[in-house]
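Asker: Following is a predicted model, sequence given first.
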Amino acid sequence: MGRKLIIDTDPGVDDAFAIALAALSEDVELLGVTTVFGNVPLSATTRNALRLLSLCGRADVPVAAGAARPLVYPHPHRARYAHGADGLSGRAGELPDPVRALEPVDAVSMLVSLLEAADEPVTLAPIGPLTNIALLLAAHPGIAEKIDRIVLMGGGLVRGNTTAAAEFNIWSDPEAARRVLVEEAVPAVLVPMDLTYRCAVDTGWLAELAGSSPIGAALNALTPDYLEHYKKALGWDGIVLHDAVAVAEAIRPGMLRTEALPVEVECSLGPSRGATVVDSRLPGLRGETGEEPHTVDVAVDTDLDGLRTFVLERISGAKR
């Protein structure tokens, strides 16, 4: 039928675009969606995920709720300053009511069931804090063989957005991120904010989306608070579709150019907590200073206009 995909998410405006991208792509078999705390509390991220799938006409996709807090330390604050109090610029209630009930099992249990039932390896696309994925791999190590790769949005190579050092998803649960990126051998693609910022879209792109279909109009209607935040972050009128960039790579491998690089996650309680430390030294030089470490495929570049067009066409239905 298509590429098998599971999304783990904390909707979130950019998560909304990412979910729609997968849900409306006919070459994707969206097996399920799991939710995690993050941009807003778990109750809101779960409700938003159910409503977004309803918007996309995907009552066939099961949703299970996962972690409500990080593995170790409390979550200091949410991202209401960017996504609004309900995660969708205060407009979550304007989306269609859910037409499918929440699954009666937790996220990790559903992930195990879906992965075990799949007849080929599945791509996981975590686009929020990595708590659910860390728990899955810790409690069910044998399930790794059913995972094709993990394509995740998170981290910053030279700066952060939540703190000077840390990007929001990694900062929200650094211990979970370290488990997934450093301690596990499952192939992973890290899509950092350095690249997602370069993929930002302007108000002209949003206007084209809004005029394309009722779904496009509904997604555009979720952006006012997000747009106001990114006017400050970008210095011009536009938004950054962080999570949709990662899901685009999950759908079409190779859309992003990657480099295999060692990655560490700072788990101290100091000012650099949650930072992703990427070792960009040449392999020969790294070898001189110690054993060659595990690497992650770090996304560093893409055809920016091509990616924007891909996301727009998939969501608008122009080329499905």
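Answerer: Thanks, I have the structure now. Numbers count the residues shown, from 1 in each chain.

Asker: Going by C-alpha atoms from here, please, whenever you check contacts or count neighbours.
Answerer: Will do.

Asker: any chance you could map the strands in the stretch 151-300 of the chain?
Answerer: 188-191, 201-202, 238-239, 256-261, 263-265, 276-278, 296-302 (DSSP state E, counting those that start in this stretch).

Asker: Mean neighbour count added to those strands, as JSON lines?
Answerer: Output for these, formatted as JSON lines (neighbours: other Cα atoms under 10 Å):
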{"stretch": "strand 188-191", "mean neighbour count": "25"}
{"stretch": "strand 201-202", "mean neighbour count": "16"}
{"stretch": "strand 238-239", "mean neighbour count": "24"}
{"stretch": "strand 256-261", "mean neighbour count": "18"}
{"stretch": "strand 263-265", "mean neighbour count": "22"}
{"stretch": "strand 276-278", "mean neighbour count": "21"}
{"stretch": "strand 296-302", "mean neighbour count": "20"}
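
Asker: hold the first one in mind and look at this next one:
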Amino acid sequence: MNGFIIINYKKRKIKGVDVLKKVLIIADPGVDDAFAIMYALLHPQIEILGIVCEYGNVSQDIALKNTTYLLDLAGRNDIPLILGAESPLTASPPEFFYNIHGLHGLGDLVPAIEIPEYIHPFKMVYQLIEEHEGDLTIINLSRLTSLALTFIQAETNIEQVKQILVMGGAFFVPGNRTPVAEANIYGDPQAAKIIATYGGQVTFVPLNISNRAVISPEVTKKIVAQNDTPFSKIIQPIMNYYSKQYETLLPSINGAPLHDVTLFSYLMKPDLFHVVDRQVLITTDGHSKGLTYADFRPNPEYIENYPMHQIIIDFNIEAFIDDFIEIMSTTS
């Protein structure tokens, strides 16, 4: 792709981790998506089989450019880029968040790189599912539009996926887009409803978790000080920008939440997280558009013929941060 050289950066072995996780990522980088992709690229037991780029934090073009840039830094241009959705199923204009992520999605950083001439069509998703039947995890970091398409298109084989992790929703906590709605769900509630209605292997990682995954300036400095990875030069500047934007919203936050990294942390260390089984429902319009809700009463009532989902409601924050430091500080 564009004549890039494949460096095959050597990942060091993490003691006690020996199970290879095969993942397909759907992303819209965006700072926190970028850190999630970096984490996955550096983790010795994660194999990225492809990255679907769609709209969300930024436009699809910017998402493609930033993903290309991260793969180029890592010398991993062998990982297929796949063309995802440009806009919501609702046909509403997409809403971007340049005020949080910067005009180019990575803070003040403007990657001097071109999007590859060839991007794999969306049908590549079905090919990867078929090739890795029962052994593939889809990790959705962005809006849920592209993921919803895998449920409704004629060639769907989504039932063969091992599991689906979704960054989305808010339970017992306020939303970050509206008082009740989290941004990924709000951005395309129709897509979220499709996934909640038909997806039987979906785990929701909501704001209950991701809002608390705050990486402080002290942690960032620690990572940078001991960093010898392909990303060593970009970690500090993009995290500094991201943190400053969050400080304008939450002056006492002391850093910024890396929402999307929590999905990979859960994938590799599920014991750090508290998961409950519930049916998840989505409100698609009105004042509560984008609301996710479930029956958390002691004796919940369940809807017949509606799938059960997993919702993560708590986690070990200290262990999450320790894991993030270890992986992001990986040296050759």
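Answerer: Cool, got the structure. Predicted model, so just to flag it, every value in this text is computed and none were measured.

Asker: Could you tell me the TM-score of the two chains?
Answerer: TM-score of the superposed chains, computed with TM-score structural alignment, normalised by the length of structure 1, equals 0.90; 310 aligned residues with a Cα RMSD of 2.1 Å.

Asker: picking that back up, residue 32 of structure 1 is nearest to which of the strands of the stretch 151-300 of structure 1?
Answerer: Of all these, it is strand 188-191 that lies closest to residue 32 of structure 1, at 19.4 Å by Cα to Cα.

Asker: how about the closest one, aligned to which bit of structure 2?
Answerer: Matched against structure 2 by TM-score structural alignment, strand 188-191 of structure 1 falls on residues 202-205.

Asker: mean shift of that stretch relative to structure 1?
Answerer: Superposing on structure 1 places stretch 202-205 of structure 2 at an average distance of 0.7 Å from its equivalents, by mean Cα distance after the TM-score superposition for structure 1.

Asker: what does that stretch contact?
Answerer: When contacts are defined by Cα atoms under 8 Å, 6 or more residues apart in numbering, stretch 202-205 of structure 2 is touched by residues 163-169, 196, 262-263, 309-313.

Asker: what's the matching residue for residue 105 of structure 2 over in structure 1?
Answerer: With TM-score structural alignment as the criterion, residue 105 of structure 2 pairs with residue 87.

Asker: Spatially, what comes nearest to that match if we skip its sequence neighbours?
Answerer: Nearest residue to residue 87 of structure 1, sequence neighbours excluded (Cα to Cα, 6 or more residues apart in numbering): residue 12, at 4.8 Å.

Asker: do you know how far the one you found is from residue 213 of structure 1?
Answerer: 21 Å (Cα to Cα, to the nearest Å).

Asker: okay, those two: which has more neighbours?
Answerer: Neighbour count, other Cα atoms under 10 Å: between residue 12 of structure 1 and residue 213, residue 12 has more, with 31 against 15.

Asker: Next up, the contacts around the aligned residue in structure 2 for the more buried one.
Answerer: By TM-score structural alignment, residue 12 of structure 1 lines up with residue 30 in structure 2. Shown in contact with residue 30 of structure 2 (Cα under 8 Å, 6+ apart): 57, 58, 63, 101, 105, 106.

Asker: what about residue 30 of structure 2, distance to residue 188 of structure 2?
Answerer: 17 Å.

Asker: same check, this time on residue 312 of structure 2
Answerer: 21 Å.

Asker: picking up where we left off before, which among the strands of the stretch 151-300 of structure 1 is found nearest to residue 177 of structure 1?
Answerer: Ranked by Cα to Cα, the member of those that lies closest to residue 177 of structure 1 is strand 263-265, at 7.0 Å.

Asker: Read off where that closest one ends up in structure 2.
Answerer: Matched against structure 2 by TM-score structural alignment, strand 263-265 of structure 1 falls on residues 280-282.

Asker: Distance from the chain centre to that stretch, please.
Answerer: Counting by Cα atoms, centre = their mean, to the nearest Å, stretch 280-282 of structure 2 is centred 20 Å from the centre of its parent chain.

Asker: same thing with stretch 267-281 of structure 1?
Answerer: For stretch 267-281 of structure 1, the distance to the chain centre is 20 Å (Cα atoms, centre = their mean).

Asker: cool, and stretch 252-263 of structure 1?
Answerer: 15 Å.

Asker: what sits against the corresponding residue of structure 1 for residue 143 of structure 2?
Answerer: In structure 1, residue 143 of structure 2 lines up with residue 129, judged by TM-score structural alignment. By Cα under 8 Å, 6+ apart, the contact list for residue 129 of structure 1 reads 9, 10, 36, 37, 38, 168, 169, 170, 172, 173, 176, 177.
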